[in-house]
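Trainee: attaching a predicted model along with its sequence, questions to come.
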Amino acid sequence: MTALRPDLAIIAEHVAPGTRILDVGCGDGALMAALRDTKRVDARGLELDAGNVAAAVSRGLSVIQGDADVDLAEYPEASFDYAILSQTLQTAKRPDVVLDHLLRVGRQAFVSFPNFAHWRVRMSLLWGGRMPVTRLLPERWYDTPNIHHVTIDDFRSFVAERGIVVEGAWFLSGDKRTGTAAANILAEHAVFLLRKPA
């Protein structure tokens, strides 16, 4: 098995065996394939990019081409144990609506995103005065798919305002896990496990 991207490895570690998942913005299906092969998960995927859909299907995965902003509304309520949105939230036109659908479709939802409040991003703006280009944010301001720049504290505030329950939270600095203390400035990437309030 190919090594998973660090945020996907965290998600894979916490998905229960034998469950049903929907991976929204699944890319080439790396996470789905790993979960199918190691945990016998019934995995489905939704992906916007046709090339990624073809790559996932060539792995024997059930992936359809679609847009999270539009197509998640078509999925029935609680039809999956987990709905997964990895590095896709910040590219959605209406991330609030996408999250609502994610929590409606899945009994629990994993959400991972790059933290735009990381110290390197802040320093780039402070000293260079330009939008940062980093390993995790490699595109320039005019060709980036990121249209909503979210920070860990923004996301925590968002879920608290909506009464969404945080079942787990993990933070990454580079490819290594880091603690929750000062995560908003020290973590480059965040992974949250959420569920709707009872």
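Mentor: Arrived safely. Numbering: from 1, shown residues only.

Trainee: for the rest of this, base every contact and every neighbour count on C-alpha atoms.
Mentor: OK.

Trainee: show me what contacts Gly163?
Mentor: For Gly163, the residues meeting the contact criterion (CA atoms under 8 Å, 6 or more residues apart in numbering) are 196-197.

Trainee: roughly how far does the residue nearest in space to the middle of the chain sit from Ala182?
Mentor: For the chain, the residue lying nearest the average C-alpha position, counting by CA atoms, centre = their mean, turns out to be Ser86 (1.8 Å). When distance is defined by CA to CA, to the nearest Å, Ser86 is 22 Å away from Ala182.

Trainee: please apply the same query to Ser79.
Mentor: In this view, Ser79 and Ala182 are 36 Å apart by CA to CA.

Trainee: what sits up against the helix or strand hosting Ala34?
Mentor: Element membership of Ala34, judged by DSSP states H and E, is helix 30-39. Where contact means CA under 8 Å, 6+ apart, the residues beyond helix 30-39 that reach it are 1, 4, 8-9, 12, 16-18, 23, 26, 41-45, 56, 59, 61.

Trainee: quick revisit: Ser79 and Ala182: who's more crowded?
Mentor: In terms of neighbours (other CA atoms under 10 Å), Ser79 is the more surrounded of Ser79 and Ala182; the figures are 15 against 12.

Trainee: is it true that the more buried one touches Gly106?
Mentor: Yes. Counting by CA atoms under 8 Å, Ser79 sits close enough to Gly106 to count as a contact (6.3 Å).

Trainee: hold the first one in mind and look at this next one:
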Amino acid sequence: MSLRADLKVIADWITPKSRVLDLGCGDGTLMAHLMRDKRVSGYGVEIDVDNVVKCVAAGVQVIQGDLEAGLADFDDASFDHVILSQTLQAMRNSEEILIELLRVGAEGIVTFPNFGYWENRLQILQGRMPVSETIPYQWYNTPNIHWCMLGDFEALCAKNGIAIRERVVMNNDERVSFLPNLRGSLAVYRVGRQ
């Protein structure tokens, strides 16, 4: 199975034979790939029962759990990489999960839909909440409760002493470097402690 372009970026940042925790791991596609191609060990955490079953079928060690309850079950510095892919915007306490992922991991990889993307702005100007490939829900049934743009996330990192080590902004499968907050629909950040 081929990986989505954003998951390929994440996989490229993962050190072979490292310990990985994937928060909100979905069906386990990324972890299965990392286990096979990078020989990593670790876990996924997922709340959705159907996705937990898919993880198990893919050979991914998964814990069914609600990230809102925190990561108290994991010791400090127990992972090399902690991934939070397209989950930050669905968290009630985005700041706390960001702090926690760097407590349990040496490095975090965080991705989120960029609310500043021009098509989102256009839909708002037209009087509608955005719906797109990276924001596929209607306003009334979305799990997403916190929208942010690149500058918002970077300000949150600065506030909490989190170093941004690398940033990739994408639109579909393409990387965007010119006017990324306007032209990029998805942000991928590699972060660590300062």
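Mentor: Yep, it's here. Everything numeric here is computed off the predicted structure, so don't read it as measured data.

Trainee: circling back: packing partners for whatever helix or strand comes next after the helix holding Ala34 of the first structure?
Mentor: Downstream of helix 30-39 of the first structure, the next assigned helix or strand under DSSP H and E is strand 42-47. Using 3 or more CA pairs under 8 Å, 6 or more residues apart in numbering; DSSP states H and E as the contact test, the elements touching strand 42-47 of the first structure are strand 20-24, helix 30-39, strand 62-65.

Trainee: give me the contacts around the shortest one.
Mentor: Right, the one you point to is strand 62-65 of the first structure. With CA under 8 Å, 6+ apart as the test, strand 62-65 of the first structure has contacts from 43-50, 53, 56-57.

Trainee: mind checking how far that strand is from the chain centre?
Mentor: Here the centre of strand 62-65 of the first structure is set off from its chain's centre by 17 Å, with CA atoms, centre = their mean, to the nearest Å.

Trainee: mean distance, it to its aligned residues in the second structure?
Mentor: Taken against the second structure, strand 62-65 of the first structure registers an average deviation of 0.5 Å after superposition, with mean CA distance after the TM-score superposition for the first structure.

Trainee: out of the helices and strands packed on strand 42-47 of the first structure, which is closest to Asn146 of the first structure?
Mentor: strand 20-24 (16.0 Å; CA to CA).

Trainee: what's the closest one in contact with?
Mentor: The set of residues that contact strand 20-24 of the first structure without belonging to it, under CA under 8 Å, 6+ apart, is 32, 41-47, 68, 80-86, 88, 106.

Trainee: can you confirm Leu101 of the second structure is in a helix?
Mentor: Yes. Residue assignment for Leu101 of the second structure, taken from DSSP: H, G, I helix; E, B strand; the rest coil, places it within a helix.

Trainee: residues near it, how many?
Mentor: The burial metric for Leu101 of the second structure, expressed as a neighbour count using other CA under 10 Å, is 28.

Trainee: in this structure it contacts Gly108, no?
Mentor: Yes. Leu101 of the second structure is within contact range of Gly108, at 6.5 Å (criterion: CA under 8 Å).

Trainee: how about stretch 146-158 of the second structure, aligned to which bit of the first structure?
Mentor: Under TM-score structural alignment, the counterpart of stretch 146-158 of the second structure in the first structure spans residues 148-160.

Trainee: ok, residues contacting the matching stretch?
Mentor: With contacts defined as CA under 8 Å, 6+ apart, stretch 148-160 of the first structure is touched by 90-93, 113-117, 165-166, 183-184, 190.

Trainee: can we see that at 6 Å?
Mentor: The list of residues contacting stretch 148-160 of the first structure from outside it, by CA atoms under 6 Å, 6 or more residues apart in numbering, reads 90, 115-117, 184.

Trainee: show me what stretch 183-194 of the second structure is in contact with.
Mentor: Contacts made with stretch 183-194 of the second structure from outside it, assessed by CA under 6 Å, 6+ apart, are listed as 107-114, 117, 161-171, 176.

Trainee: quick revisit: tell me the buried residues in the match of stretch 146-158 of the second structure?
Mentor: By neighbour count with 16 or more other CA atoms under 10 Å, stretch 148-160 of the first structure contains the buried residues 150-152, 159.

Trainee: chain center to that stretch: distance?
Mentor: 13 Å.

Trainee: likewise stretch 142-162 of the first structure?
Mentor: Its chain's average C-alpha position is 12 Å from that of stretch 142-162 of the first structure, according to CA atoms, centre = their mean.

Trainee: just stretch 184-198 of the first structure next, same as before
Mentor: If you compare the mean C-alpha spot of stretch 184-198 of the first structure with that of the full chain, they lie 10 Å apart, counting by CA atoms, centre = their mean.

Trainee: same deal with stretch 60-73 of the first structure?
Mentor: Offset of stretch 60-73 of the first structure from its chain centre (CA atoms, centre = their mean): 15 Å.
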